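# Quick one: sequence and predicted model below, then my questions.
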Amino acid sequence: MFVGTWAKETPDKLALVSAASGNGVTYREINDRSNQLAQCLYRHGIRRNDRVAMFMENNLRFMEIVWAALRSGLDVVSINRYATLDEVSYILNDSGAKALITSFARRDLAGLIPNQERSARVYLMCDGVVDGWDSYEDALSDNVPLPLTNEWMGRIMSYTSGTTGRPKGVVRREADLRINDPRPDAIHLSRSYRMDENTVYLSPAPLYHGAPIRFARTVQSVGGTVVMMEKFDALESLSLIERYRVTHSQWVPTMFVRMLRLPEPQRKQFDYSSHRIAIHAAAPCPVEVKRSMIDWWGPIIYEYYGATDSAGTSTEIAPDEWLAHPGSVGRAPPTLHICDEQGRELPNGEIGLIYGEANGSIYYWNDPEKTRSAQNPLNPNLMTTGDVGYLDQERYLYLTDRKAFTIISGGVNIYPQAIEDVIIQHSEVADVAVIGVPNDEMGEEAKAVVQLNEGTLPSLAIAKEILSFAGERLAAYMVPKSVDFVDALPRLPTGKLYKKALRDKYWAGRTLTGAVGGALRQVKES
């Protein structure tokens, strides 16, 4: 089922609500407008398997654009609303998008885009226009709200977040389906999390990201309502659960931390009785943070592990199951493998790269070399996203970090995530990143980069206190050698930490030298 089905059955029901304004879009409206946009794109010669790009905040037009592409057999490329002109231009040129749709809110940057790339033939801006752009509203009004003759099902083509380098388009080969055909991934999500027409889904994260856009599509496929926030605010998100009688929500661990830091009277003032399932992913959640959330909200917190560019690696874990296996992200399917650098499968308990059985179903757009580099050296049917972890004897998966972030100090592997999970528990720490910085003797050493709570001032005393706190809870070799303070860490709205930006500051103009440095360079560049 899809929005067209619900436009007939529940035409006046809200499909999408803006939490900030309270305004919404009904199923009749989202169906008619997506049909009009599909007709518009077709009139401009844009055909099945072409790409349409979006550069937009959480806007009430967002999901109708997605549905227009999906019902036209197009790939919809959703670009990070915080991207720079260089990044937007790169994605547009790399994807070869034939249309770009943006909003007046993005006008300062969007006004420069038509001069930066040449692949698009359609530039539409909603809520107003600037030079070089046509009115989205006028374009829709010129077209009838009727479906195309052939409604092939399109795809969401995500670009990786680029936390370690240039983002790359991820293409999943899928069966040929019509828009009315059951979609396997939507069926899986709706069944796993018991979503139906009574679902009210709160999205505190930006819809441009892979997980929120897919969850929103699934909720609207089953006739539910999506409540989107313009940006995350801890207290406001809690109030929305009560105001809209939210049944389902999706979070990242940093959001949990910020909600837990609210004064207890604020946390307890709202009615959460409608809230049945809270889902989290995107980044590993510290055990004590998740345990505290379960103590607060009850056993409603579900976790999954997967990635835009993963296949055969997805896992899920229910709250009761997690309490029996704290720290795990779920039982691994037979298609998940842990391998060493040479591609050999490792026994349970040993840390290695996480591979999934892709069997050619996933590749990187315009980048066969990156596709090959992600494949297992001994078995090209296996692909890795660069995540590192291990399986216990029951095949429960535990993440340790990403390969690119592993610190190799004097030949010893240090996994920053384990250190971050400890330091974030310090009462004065709002956020933390642990990175490897140059050390002439050891190659690298661990440094903690800390964002303190509002009102707490950086000082040598607080730095020593943080290191002492870590030293009481970690093995000596894992304790960072130093602490730096920043006003805010470069964390994406999706919760992912942009560690490359942090590391580049310390490695600028430096090269890895010596035997240790040579070994480290080989690992980092592999």
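Thanks, I have the structure now. Numbers count the residues shown, from 1 in each chain.

# alpha carbons only for contacts and neighbour counts from here, please
Fine.

# Wait, a strand at residue 380?
Yes: under the criterion used here (DSSP: H, G, I helix; E, B strand; the rest coil), residue 380 sits inside a strand.

# For it, which residues are in contact?
Going by C-alpha atoms under 8 Å, 6 or more residues apart in numbering, residue 380 touches 359, 372.

# what about it, distance to residue 372?
Using C-alpha to C-alpha, to the nearest Å, we find residue 380 at a distance of 8 Å from residue 372.

# again, but for residue 168
On the measure of C-alpha to C-alpha, residue 168 and residue 372 end up 14 Å apart.

# Give me the more crowded residue out of these two.
residue 168 (22 against 14; other C-alpha atoms under 10 Å).

# Does the more buried one touch residue 159 like I think?
Yes: because the distance of 5.1 Å satisfies C-alpha atoms under 8 Å, residue 168 is recorded as touching residue 159.

# Now do the same contact list for residue 104.
Listed by C-alpha under 8 Å, 6+ apart, the contact partners of residue 104 are 125-130.

# one more time with 10 Å, if that's ok
When contacts are counted by C-alpha atoms under 10 Å, 6 or more residues apart in numbering, residue 104 touches 56, 110-111, 124-130, 135.

# List buried residues within the residues you listed.
Using 16 or more other C-alpha atoms under 10 Å as the burial test, the contacts of residue 104 include 56, 110-111, 124-126, 129, 135 as buried.

# any idea which of those is closest to residue 448?
Checking those against residue 448 by C-alpha to C-alpha gives residue 56 as the nearest, at 33.8 Å.

# Put this next to the previous one:
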Amino acid sequence: MELLFPNSANSCPLTTLGFLERAASAYTDCPSIVYNNTTYTWSETHRRCLRLASSLSSVGIERGHVVSVVAPNVPSMYELQFGVPMSGAILNNINTRLDAHTLSVHLQHSEAKLVFVDHLSSSLVLEALSLFPRNMKTPHLVLIDDDDDVTPKSPTLDDFIDTYEGFVEEGDSKFKWVRPKSEWDPMVLNYTSGTTSAPKGVVLSHRGIYMITVNSLIDWAVPHLPVHLWALPIFHANGWSYTWGMAAVGGTNICLRKFDASIIYDLIKKHDVTHMCGAPVVLNMISNSPHFKPLKNPVQIRTAGAPPPAPVLARTESLGFVVSHGYGLTETAGIVVSCASKPEWSKLGDSERARLKARQGVKTTGLTEVDVVDRETGKSVNRDGSSQGEVVLRGASVFLGYFKDQEETSKCIVGGDYDRNGWFYTGDVGVMHPDGYIEIKDRSKDVIISGGENISSTEVESVLYSHPAVNEVAVVARPDKFWGETPCAFVSLKSELTRKPTEKEIIEFCRARLPRYMVPRMVVFTEELPKTSTGKIQKFLLREIAKSVR
């Protein structure tokens, strides 16, 4: 046995790009993409991605260059997830809701050589480029147009080197795509959503993307030929890896430019959708929508991104959705902890079952280890469901590091940096339950410390979500001279109410369900809560508002 070693036949770099070749052979004429009046098959998608990669190479894009994309979930956005890395370039998806300044900072920091721009984002991108320093070269632009009847009309081509379709048509369908030299080669550059601090550039390898993709398919038990509705922005961690995953199983990708509950409902019925993903805010929107009626056929829906309130989970499941809840970060490329449902939970009442399913869960098969530890000592906290610590992870899909920021990388990769026994410290506060399931209680910066007591803002929010008048809620710390901090609740109410509750009534509602120290001292009513493009509530903005509220 000691004479056996890795060899060239068994050491080929892992990459998800080969999934597309397989899809073209195994699911040749099966639909790959459906959008308005456009339908492609897997053989067509394969050829289009090869042509796209070919055109990128012809304009000077080389191995290691960064190519950015600013687009919603239209067919080109899906194709770019394959086409860009097939040219050897590093794919950088950028959310479409950034302001021009932040977008400019991202493009400058990434040193993007080329940017694919959706026509509705063209003015934003051009403004962002105008903010570049005079001595810095701006990237080339390619314009994405589509068959959707949207306004404003497409811009002129003066600022673009080509249109997306022109780019595809000019490419060679027999192009030999650029395979990674090593599976550790960077494949994706994603910027964090910036809910608690300045966005950072997360670099993910071909190996990491491959492992999270296979892991995500197994963990969600995705069958062959599913129909997947893209309610989750692809620019959010590459759609939790299901962009590549759908090719592996020959899925039909139902593309969606804009999220709207009524549109979602119509598309589910029209295309017999079987699977979709979305942040908890999506679940809340669906479960509160008057357009949604109980579904004839169950739809698997996977949620992650923030701890989902148990009342929202219960309402969503009552409509016929089968909710699968997980936990991951931009730095892990997708979901690495999931709430595996136990058979005995089906015998429980709705509220108790929803409470258990709201926990983040256990490690997925592709993650090596997960723990909750004391940050100072590094020791595991008690498995009692109440002792809090920081969630730490290690496994194949953990990122390579932050682009151009070794200092921040070393702060969260602890244990000798890239030591085999190291951990990724997530910054999320959680507990470990006796059954081994973890539960996120807060971001470390979102914990409220009142009179020496740690208050989980998500626990208070879960109670508020059970109020029949509440649409959305966020609880943050408000400075207090005596207690240090006290909870402040920002609440948006349902629009169809005939009578709106008062601040006093909301506080009394909480007082009947929470320990006194956890009850919000102030309730601020607002029409809409500030969010990132992926639906995460920007609590750092609310904390600033809370400081000035009287």
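Arrived safely. Please read these numbers as outputs of a predicted model, since none were measured by experiment.

# Tell me where the stretch 201-350 of the second structure has helices.
Under the criterion DSSP state H, counting those that start in this stretch, the stretch 201-350 of the second structure carries helices at the ranges 206-219, 237-240, 242-248, 261-271, 280-288, 310-318, 350-357.

# The stretch 351-500 of the first structure too?
Counting by DSSP H, counting those that start in this stretch, the stretch 351-500 of the first structure has helices at residues 368-374, 416-423, 460-471, 499-507.

# For residue 323 of the first structure, find the nearest of those.
Between residue 323 of the first structure and those, the tightest spacing by C-alpha to C-alpha is seen for helix 416-423, at 17.3 Å.

# That closest one corresponds to what range in the second structure?
Aligned using TM-score structural alignment, helix 416-423 of the first structure spans residues 457-464 in the second structure.

# Find residues that contact each of residue 168 and residue 372 of the first structure.
Taking C-alpha under 10 Å, 6+ apart as the contact rule, the neighbours common to residue 168 of the first structure and residue 372 are 363-364.

# gap between the aligned residue in the second structure for residue 255 of the first structure and residue 167 of the second structure?
Alignment note (TM-score structural alignment): residue 255 of the first structure maps to residue 282 of the second structure. Residue 282 of the second structure sits 34 Å away from residue 167 of the second structure, taking C-alpha to C-alpha as the criterion.

# on that earlier part again, put together JSON lines for the helices of the stretch 201-350 of the second structure, with distance to residue 451 of the second structure and mean neighbour count on each row.
Formatted as JSON lines, the entries for the helices of the stretch 201-350 of the second structure read as follows, by distance: least, C-alpha to C-alpha, whole Å; neighbours: other C-alpha atoms under 10 Å:
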{"stretch": "helix 206-219", "distance to residue 451 of the second structure": "42", "mean neighbour count": "23"}
{"stretch": "helix 237-240", "distance to residue 451 of the second structure": "38", "mean neighbour count": "25"}
{"stretch": "helix 242-248", "distance to residue 451 of the second structure": "45", "mean neighbour count": "24"}
{"stretch": "helix 261-271", "distance to residue 451 of the second structure": "42", "mean neighbour count": "15"}
{"stretch": "helix 280-288", "distance to residue 451 of the second structure": "31", "mean neighbour count": "21"}
{"stretch": "helix 310-318", "distance to residue 451 of the second structure": "28", "mean neighbour count": "21"}
{"stretch": "helix 350-357", "distance to residue 451 of the second structure": "28", "mean neighbour count": "18"}
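
# okay if I get those as TSV plus distance to residue 513 of the second structure?
What follows is those, written out as TSV (distance: least, C-alpha to C-alpha, whole Å):
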stretch	distance to residue 513 of the second structure
helix 206-219	35
helix 237-240	35
helix 242-248	39
helix 261-271	31
helix 280-288	21
helix 310-318	14
helix 350-357	14
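
# Please identify which of those is closest to residue 458 of the second structure.
helix 310-318 (10.6 Å).

# Kindly provide the distance from the residue nearest to the spatial centre of the second structure to residue 545 of the second structure.
The structure's the second structure has its C-alpha centroid closest to residue 236; by C-alpha atoms, centre = their mean the separation is 3.9 Å. With the distance defined as C-alpha to C-alpha, residue 236 of the second structure ends up 27 Å from residue 545 of the second structure.

# For residue 356 of the second structure, see how far away the closest residue to residue 350 of the second structure other than its chain neighbours is.
Ranked by C-alpha to C-alpha, 6 or more residues apart in numbering and with sequence neighbours excluded, the top spatial neighbour of residue 350 of the second structure is residue 314, at 6.6 Å. When distances are taken as C-alpha to C-alpha, residue 314 of the second structure and residue 356 of the second structure turn out to be 11 Å apart.

# Next, the counterpart of residue 50 of the second structure in the first structure: secondary structure please.
Taking TM-score structural alignment for the superposition, residue 50 of the second structure sits opposite residue 35 in the first structure. For residue 35 of the first structure, the secondary-structure state derived from three-state DSSP is helix.

# give the contact list for residue 35 of the first structure.
Taking C-alpha under 10 Å, 6+ apart as the definition of contact, the neighbours of residue 35 of the first structure are 4, 29, 41, 64-65, 67-69, 71-72, 140, 143-148.

# if we can go back for a sec, tell me the average deviation of the match of helix 416-423 of the first structure from the first structure after fitting.
Comparing stretch 457-464 of the second structure with its match in the first structure after superposition yields a mean distance of 0.5 Å (mean C-alpha distance after the TM-score superposition for the first structure).
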